[in-house]
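S.K.: Quick one, fold the following:
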Amino acid sequence: MRYRNLGGAGVQVSRLALGTMNFGPRTPEDEAHAVMSRALELGVNFFDTADIYGGRIGEGITEQIIGRWLAADPARREQIVLATKVYGPMGRTPNSARLSALHIRRACEASLRRLRTDHLDLFQLHHIDRTTPWEEIWTALELLVAQGKVIYVGSSNFAGWHLARAQEVARRRGSQGLVSEQSVYNLLERSVEREVLPACAEYGIGLLPYSPLQGGLLAGVLRRGDEAGRSTEPKARRQLERHRERIAAYESWCAELGEDPASVGLAWLLHRPGVTAPVVGPRTVGQLEGAMRALRVSLDDTQLKELDAIFPGPGGPAPEAYAW
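M.R.: Sure, this is the predicted structure:
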């Protein structure tokens, strides 16, 4: 396993992060525990979850599953960098969602209980809140840091200007600010290259791509013949039909290279500047072990250009992407 600093922070995380969104809804608890144990054996030390994962509003099912795994062997806690998120609805009352200071504090305390830990290594703002002032958000987060309940703060689903706004307010307050941003990023969806990646580079924020295989569309869906996995969902089916020609060309290209499409898709992200760790979401131990192959796939400049020809990006950073 290789490791890299999380953005400009000193903490080091594995080049692949273990995403846990499937734990509970698609992966039963015993299998989820096996996946986490195997991840630790393979050197994966970056575990990512969210309070809303698990399928039942307000229960934090996935966090509970992770908490019981940690409690079964307390030594595990010090071996991982544990990340969760706040924003989504955890109830049906007005203050059970978003990023008010009230909800941030309550959500942190609830995540700590479910995860059976006394601190969160990375507390991520799961979405931008357009109604709560940044001064209020940072006041709440800085208090949690001062109390030792949170070490680092990250974001998810932020636009480039949201990152700039958050960092400038943090800078005025003498706060460390955000160390990471978790965004959709893969060969099919490269929008972050316009403004999010440049903002991350400017502010020392590490990018954590989620949905690195676009819900399975980049994992060999046509080759398998059954169009399995998330690609059976309506949105993914529409995307498959829209991009079928490119996906077919990609799978053929991977076959000529002698590599699995999923490994190539992850490896491409590992070659991208500014990417700290793609978040993989295996449902089984076998899928986790398969993802590790990406760490051994090396793509040269010619191959990267060939992939750009199949999946053109937005044209580089803004404004050059659309202007002179």
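S.K.: contacts and neighbour counts: CA atoms only from here.
M.R.: Noted.
S.K.: Which parts of the stretch 151-300 of the chain are strands?
M.R.: Counting by DSSP state E, counting those that start in this stretch, the stretch 151-300 of the chain has strands at residues 178-184, 206-210, 279-280.
S.K.: which of these sits most buried?
M.R.: Mean neighbours per residue, mean count of other CA atoms under 10 Å, is largest over the strands of the stretch 151-300 of the chain for strand 206-210, with a mean of 26.
S.K.: got the angle for it vs strand 178-184?
M.R.: Orientation check (axes from the mean of the first three to the mean of the last three CA atoms, to 10 degrees): strand 206-210 against strand 178-184 gives 30 degrees.
S.K.: Can you give the contact residues for strand 206-210?
M.R.: Strand 206-210 is contacted by residues 6-8, 179-186, 197, 200, 269, 274-280 when judged by CA atoms under 8 Å, 6 or more residues apart in numbering.
S.K.: from the chain's centre, how far out does it sit?
M.R.: Offset of strand 206-210 from its chain centre (CA atoms, centre = their mean, to the nearest Å): 5 Å.
S.K.: so Ala9 sits right up against Val179, yeah?
M.R.: Yes: between Ala9 and Val179 there is a contact at 6.4 Å, judged by CA atoms under 8 Å.
S.K.: Grab the longest helix from the protein for me.
M.R.: Longest helix in the chain by number of residues, with DSSP state H as the criterion: helix 234-257.
S.K.: helices and strands around it, which ones?
M.R.: Counting contacts by 3 or more CA pairs under 8 Å, 6 or more residues apart in numbering; DSSP states H and E, helix 234-257 packs against helix 221-224, helix 261-270, helix 301-310.
S.K.: If you count neighbours, what's buried in the one helix or strand Glu63 maps to?
M.R.: Assigned by DSSP states H and E, Glu63 belongs to helix 61-72. For helix 61-72, the neighbour count (16 or more other CA atoms under 10 Å) marks 61-67, 69-70 as buried.
S.K.: go on, stretch 96-106?
M.R.: For stretch 96-106, the neighbour count (16+ other CA under 10 Å) marks 96-101, 103-105 as buried.
S.K.: returning to that earlier point: mind listing residues that contact the following helix or strand past the helix holding Glu63?
M.R.: Where DSSP H and E defines the elements, the next helix or strand beyond helix 61-72 is strand 81-86. The contact list for strand 81-86 (CA under 8 Å, 6+ apart) reads 13, 45-51, 97-99, 104, 107-108, 111, 120-126.
S.K.: Second chain to compare with the first, below:
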Amino acid sequence: MEYTSLGRTGLSVSRICLGTMNFGPHTDEAAAHALMDTAHQEGLNFFDTANTYGGGDHRGRTEQIIGSWFAQGGGRRERTVLATKLYGNAGAPGRAPWPNEDKLSALNIRRACEASLKRLGTDYIDVYQMHHVDRATPWEEIWQAMEVLVAQGKVLYVGSSNFAGWHIAAAQAAAGRRHFTGLVAEQSLYNLLARTVELEVLPSARYHGLGVIPWSPLQGGLLGGVLRKAGQSGVRSADRARKLTAAQREQLQSYEDLCDKLGHEPGTVALAWLLHQPAVTAPIVGPRTADQLDTALRALDVTLDQETLDRLDEIFPGHRPAPEDYAW
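M.R.: Here you go, the predicted structure:
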């Protein structure tokens, strides 16, 4: 297993991050426990979750499943770099959130952290991530609340998710004024089909020393061989394939043909491409089964030569950092 530092920290994380969003809604507790055990056996130590995962009336269920796995002992917690998130409504199911039950007020940051620690059955969170930017709460308030959690030992590092490049810059400027570390990582939508972050988010993250943790590396399954699977009577894939535009279908057909030529599964190539991007720390994979996890891990053994990388850029054109990308 390959490991790397998370941004400008001394924290060593696996080059693949285990996403747990499916735990609860699609993967029951026993299967989730087995999947996390397999992840540890394969050397994955970086797990990502959120306080709202579980969905609907089961918000927080995913954290509870992780907590019950930690409770089995055997070094499970000690060997895991745990990232969770706050922002969304984490109030009681079946009602609208009360004030300060969502977003990033100092009160909600405190409450949400305490609730996550309880569900997770741990006394600290390695990376506490803001799931979205809160345009209504001043950075001074956010950082003061995070500083308290760090001082109490309940949070080691703070991260962001779905931030624009200028949000990262503003956050780091405010943290710097307080002599606080600020952000150490950013989670962004990033894959061969979604490359907008190359304009400003990735340059900002690199400038400020943040690790980048791409979510949806297969663009909801489109980069996982959707055309091939649709032809194999996959109901879900067939539905996705029907919704493709002509241009998307042409792109994906060229992509799947290239993957066939390379001798690798499309999903493996998509992950391998992300691992070849210098700004990327660890793509998040959200397997429901051990077989899906195994497919993702194969990406670590795939080396894409420059000719292949150039061909992928032809199929899925990317961006240069701004302002060069905007130049005539």
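S.K.: What does the superposition give as a TM-score?
M.R.: After superposition, the two chains reach a TM-score (TM-score structural alignment, normalised by the length of structure 1) of 0.96; 322 aligned residues with a CA RMSD of 1.6 Å.
S.K.: what about Asp325 of structure 2, neighbour count?
M.R.: By other CA atoms under 10 Å, the residues close to Asp325 of structure 2 number 12.
S.K.: That one maps to what in structure 1?
M.R.: By TM-score structural alignment, Asp325 of structure 2 lines up with Ala321 in structure 1.
S.K.: Double-check its match against Glu193; I have them as touching.
M.R.: No: using CA under 8 Å, Ala321 of structure 1 makes no contact with Glu193, being 9.2 Å away.
S.K.: Overlap of the contact sets of those two?
M.R.: Common neighbours of Ala321 of structure 1 and Glu193 (CA under 8 Å, 6+ apart) are Pro314.
S.K.: mind checking how far Asp102 of structure 2 is from Arg135 of structure 2?
M.R.: 13 Å (CA to CA, to the nearest Å).
S.K.: again, but for Val184 of structure 2
M.R.: 20 Å.
S.K.: buried sites along stretch 147-161 of structure 1?
M.R.: Across stretch 147-161 of structure 1, burial judged by 16+ other CA under 10 Å covers 149-160.
S.K.: Give the aligned range of that stretch in structure 2.
M.R.: Aligned using TM-score structural alignment, stretch 147-161 of structure 1 spans residues 152-166 in structure 2.
S.K.: What lies in contact with the matching stretch?
M.R.: 123-133, 146, 149-150, 182-189, 200-205.
S.K.: if we go to 6 Å?
M.R.: For stretch 152-166 of structure 2, contacts defined as CA atoms under 6 Å, 6 or more residues apart in numbering pick out 124-132, 149-150, 183-188, 200-201, 204.
S.K.: what do you get for stretch 50-64 of structure 1?
M.R.: Around stretch 50-64 of structure 1, the neighbours that count as contacts under CA under 6 Å, 6+ apart are 21, 23-25, 84-85, 90-91, 114-115.
S.K.: now, which of those lie within strands?
M.R.: If you go by DSSP state E, those have 84-85 in strands.
S.K.: For the contacts of stretch 50-64 of structure 1, which entry has the maximal number of neighbours?
M.R.: In terms of neighbours by other CA under 10 Å, these top out with Phe23 at 29 neighbours.
S.K.: re the thing from before, got CSV for the contacts of stretch 50-64 of structure 1, with distance to Val169 of structure 1 too?
M.R.: As requested, these are exported to CSV (distance: CA to CA, whole Å):
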residue, distance to Val169 of structure 1
Met21, 31
Phe23, 36
Gly24, 37
Pro25, 38
Thr84, 23
Lys85, 21
Met90, 27
Gly91, 30
Arg114, 31
Leu115, 30
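S.K.: Greatest separation within the contacts of stretch 50-64 of structure 1: which pair is it?
M.R.: Greatest spatial distance in the contacts of stretch 50-64 of structure 1: Phe23 and Gly91, 20.4 Å, computed using CA to CA.
S.K.: Ok, which of the strands of the stretch 151-300 of structure 1 comes nearest Gln303 of structure 1?
M.R.: strand 206-210 (21.0 Å).
S.K.: In structure 2, point out the residues matching the closest one.
M.R.: Taken onto structure 2 by TM-score structural alignment, strand 206-210 of structure 1 occupies residues 211-215 there.
S.K.: so how many other residues sit close to the residue lying closest to Tyr3 of structure 1 once chain neighbours are set aside?
M.R.: Using CA to CA, 6 or more residues apart in numbering and skipping the chain neighbours, the partner closest in space to Tyr3 of structure 1 is Ser14 (4.4 Å). Burial of Ser14 of structure 1 is recorded as 22 neighbouring residues (other CA under 10 Å).
S.K.: show me what contacts Ser14 of structure 1?
M.R.: If a contact means CA under 6 Å, 6+ apart, then Ser14 of structure 1 has 2-3, 44-46 as its contacts.
S.K.: One more pass at 7 Å, please.
M.R.: By CA atoms under 7 Å, 6 or more residues apart in numbering, the contact set of Ser14 of structure 1 is 1-4, 44-46, 277.
S.K.: Repeat that for Thr132 of structure 1.
M.R.: Thr132 of structure 1 makes contacts with 99-100, as judged by CA under 7 Å, 6+ apart.
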